[in-house]
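[1] here are the coordinates; sequence isn't available:
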């Protein structure tokens, strides 16, 4: 039996995980993990690199993500299973060891990202709760692990509610920045960069940070085994997530640059709150609560993703069988979730948020390169008559090229 055939048979077997996610829930899940710490915490750092051209960095990151997003849309309907990227690479390269490497890299990216988000959440919480930062960080991770163990439907519904809150927060920032706040920043015309010049080095570096804000849509592939109708639902949810996130990021970043002086924005670790500095105290406090909710949500969803990847790898014999144990009561991978919780706690105590964000982007870009290459190989091999979403071969080719170029900027 070939590897692709084996993967298809796996997808057709009786599911151990509950198929409960439809298009709205899956889209909200994708937005929940995409929209969060990246935009709430790293806009200032992006502005420090790209200056007034920070919105362009988000556009470049969105373009890089778009090609790979469509590759994921096809692959997730070919192989709607947990540990999706590992299944894609195993099918494309016919290598179990490469699949295990990619699966572990995906899980690691989720855990590193969750650690970065947990640190940001604890920083916001310190403004409301007088407690040590490390204690608040651990409390956030433990609480989110309890919710993740609760059940996939309950977890995603909780995440979806929080997602609606954090999206409302970004819309609030955009409306206040454009309509209520005094314009102390840069003009819209200044945000358009000249076609040539040294400023593109800064924009390239900022694009890698902006890319972190888009990390998340690929996590949707790792809950495909819990989607009711993957062939119809996965492509729609992936595209909707990317489009909505891009529009939110551009509106938010532009509004903040218009409202806040550039030097002040570049030095801030809580950049969006600067828009409300002259607002009433109640408005400032309300937004602080939204920012806490937004960052906490990222921990939950990354934890769900990482645990499903470890479960999927163990279920296919690539990791310890214990990680494939599913709770009879909640139908969630209990052992995998607890392991993910422990690793995230260790990461939060070992590395600062900037390093965690940078390493997350590098790991995810490496995964994107391998996943796009796997789809290219699958299309070259041909012979697939299955009913699934399809993209032209130029899409994964461009996915490889754009991911390689952005990955290279991290070493400049």
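    Right, received. Where do you want to start? Quick caveat, the model's predicted, so the values are computed rather than measured.
[2] can we go C-alpha only for contacts and neighbour counts from here?
    Noted.
[3] ranges for the helices of the stretch 51-200 of the chain?
    54-78, 84-93, 96-125, 133-150, 152-175, 199-214 (DSSP state H, counting those that start in this stretch).
[4] for the longest one, which helices and strands make contact with it?
    Packing contacts for helix 96-125, counted by 3 or more C-alpha pairs under 8 Å, 6 or more residues apart in numbering; DSSP states H and E, involve helix 37-41, helix 84-93, helix 133-150, helix 281-315, helix 334-350, helix 353-381.
[5] on that earlier part again, would you format the helices of the stretch 51-200 of the chain as CSV with mean neighbour count and distance to residue 225 included?
    Shown next, in CSV, are those (neighbours: other C-alpha atoms under 10 Å; distance: least, C-alpha to C-alpha, whole Å):
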stretch, mean neighbour count, distance to residue 225
helix 54-78, 24, 10
helix 84-93, 28, 9
helix 96-125, 25, 15
helix 133-150, 20, 16
helix 152-175, 20, 11
helix 199-214, 24, 23
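[6] adding another structure so you can compare the two:
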């Protein structure tokens, strides 16, 4: 039988988020700065195979989303796959998932902050990025309902900008020159799918907030699937428009593909609007990322996988205040050395490992807890591992090194606790 959903404990987090709030946080997390940056490196890797890679990345995201939704309905606690892995597979698997999420998404936070600053204050990226992280960390410290409200505002701005860019650009689509629409081959498409997955990895934020969602058994699965479906539709529209207007080669060479898109379509006056959208998307993604990392950090601290003092929840606003501040401080440090394009591969590495554990956990769930067929979890697990194996070599090496540090650190802490 499916375990009953417990109410929030007195020392836990309050369930304040409804279906619309949860969906908005998920979609706002997905439609982050990645959509404004990741199409170019993906096109450079896959050429005209960009759309194939996009569909593949979307399918892997769907497999992962079903696993996350099925698990979150049964274990609606802060921490997402960190909790799922511990409950179903064991503490070490849970730690691997939590560590991958925290380190990968902390790097992504720095990238989102720098992207925001690059669009609104060229030449002053780092100080403006630091200010953005500080402000959003303060917003998160005042409660999850304020986070959801701001996320919905930013989401509306981003959707309007993205749909406007596509609408004004599609009429300028040029006839396809098939000689320039070469697909680089299976490896290039797989590598592009791994990079594009960076732009999908946001719906997990709903699962990490499981302790704050009302009626989580129903709300979380619906919100996850609604957010993912909306994102896939928007990405396909943008991918088709970018290829038809810019072409694979020009898209691959672009550093600001959506701004170049509207300019090439004969609407340079819309480019500043795109910049506003990129800034809003970056802020929305950064806000949701800080929230999700803070909750996962709190969950890991509860189990002493991270320093226990990070598990404290502030009574007044019902947030893990120390974890939120710690994440904000760490992101500020990474802003000083981070770069968006360098962290995309590493972020994908960490998040794909996170979802590999989610699929393995969902595969082990009994029939009474299942909402989707078990083979889908096996496909999702295999796909995550394949995409990890085809990421750029530097991303793989950095990812393996960071995971080794985390696992060895936990081994040392476990040995010390056992010895004492």
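    Yep, that arrived. Not measured: the values here are computed from a predicted model.
[7] TM-score them against each other, please.
    Taking TM-score structural alignment, normalised by the length of the first structure as the basis, the two superposed chains have a TM-score of 0.88; 392 aligned residues with a C-alpha RMSD of 2.5 Å.
[8] how deep is residue 405 of the first structure tucked in, by neighbour count?
    A count of nearby residues for residue 405 of the first structure, using other C-alpha atoms under 10 Å, gives 13.
[9] so which of the helices of the stretch 51-200 of the first structure comes closest to residue 363 of the first structure?
    helix 96-125 (6.0 Å; C-alpha to C-alpha).
[10] how near is the counterpart of residue 196 of the second structure in the first structure to residue 200 of the first structure?
    Taking TM-score structural alignment, residue 196 of the second structure has residue 210 as its aligned residue in the first structure. Taking C-alpha to C-alpha, to the nearest Å as the measure, residue 210 of the first structure falls 14 Å from residue 200 of the first structure.
[11] again with residue 150 of the first structure
    From residue 150 of the first structure over to residue 200 of the first structure the distance is 46 Å, taken as C-alpha to C-alpha.
[12] how about residue 175 of the first structure?
    On the measure of C-alpha to C-alpha, residue 175 of the first structure and residue 200 of the first structure end up 29 Å apart.
[13] just to revisit the earlier point, now render the helices of the stretch 51-200 of the first structure as a markdown table, adding distance to residue 291 of the first structure.
    Converted to a markdown table, the helices of the stretch 51-200 of the first structure look like this (distance: least, C-alpha to C-alpha, whole Å):
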| stretch | distance to residue 291 of the first structure |
| --- | --- |
| helix 54-78 | 20 |
| helix 84-93 | 30 |
| helix 96-125 | 7 |
| helix 133-150 | 14 |
| helix 152-175 | 7 |
| helix 199-214 | 15 |
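[14] to residue 28 of the first structure, which of those lies closest?
    It is, among the helices of the stretch 51-200 of the first structure and with distance given as C-alpha to C-alpha, helix 152-175, at 5.2 Å.
[15] residue 269 of the first structure maps to what in the second structure?
    Match for residue 269 of the first structure (TM-score structural alignment): residue 255.
[16] that match reaches residue 39, doesn't it?
    No - using C-alpha atoms under 8 Å, residue 255 of the second structure makes no contact with residue 39, being 9.7 Å away.
[17] list the residues that contact the equivalent of residue 305 of the first structure over in the second structure.
    In the second structure, the residue matched to residue 305 of the first structure (TM-score structural alignment) is residue 292. Contacts for residue 292 of the second structure (C-alpha atoms under 8 Å, 6 or more residues apart in numbering) come out as 79, 205, 208-209.
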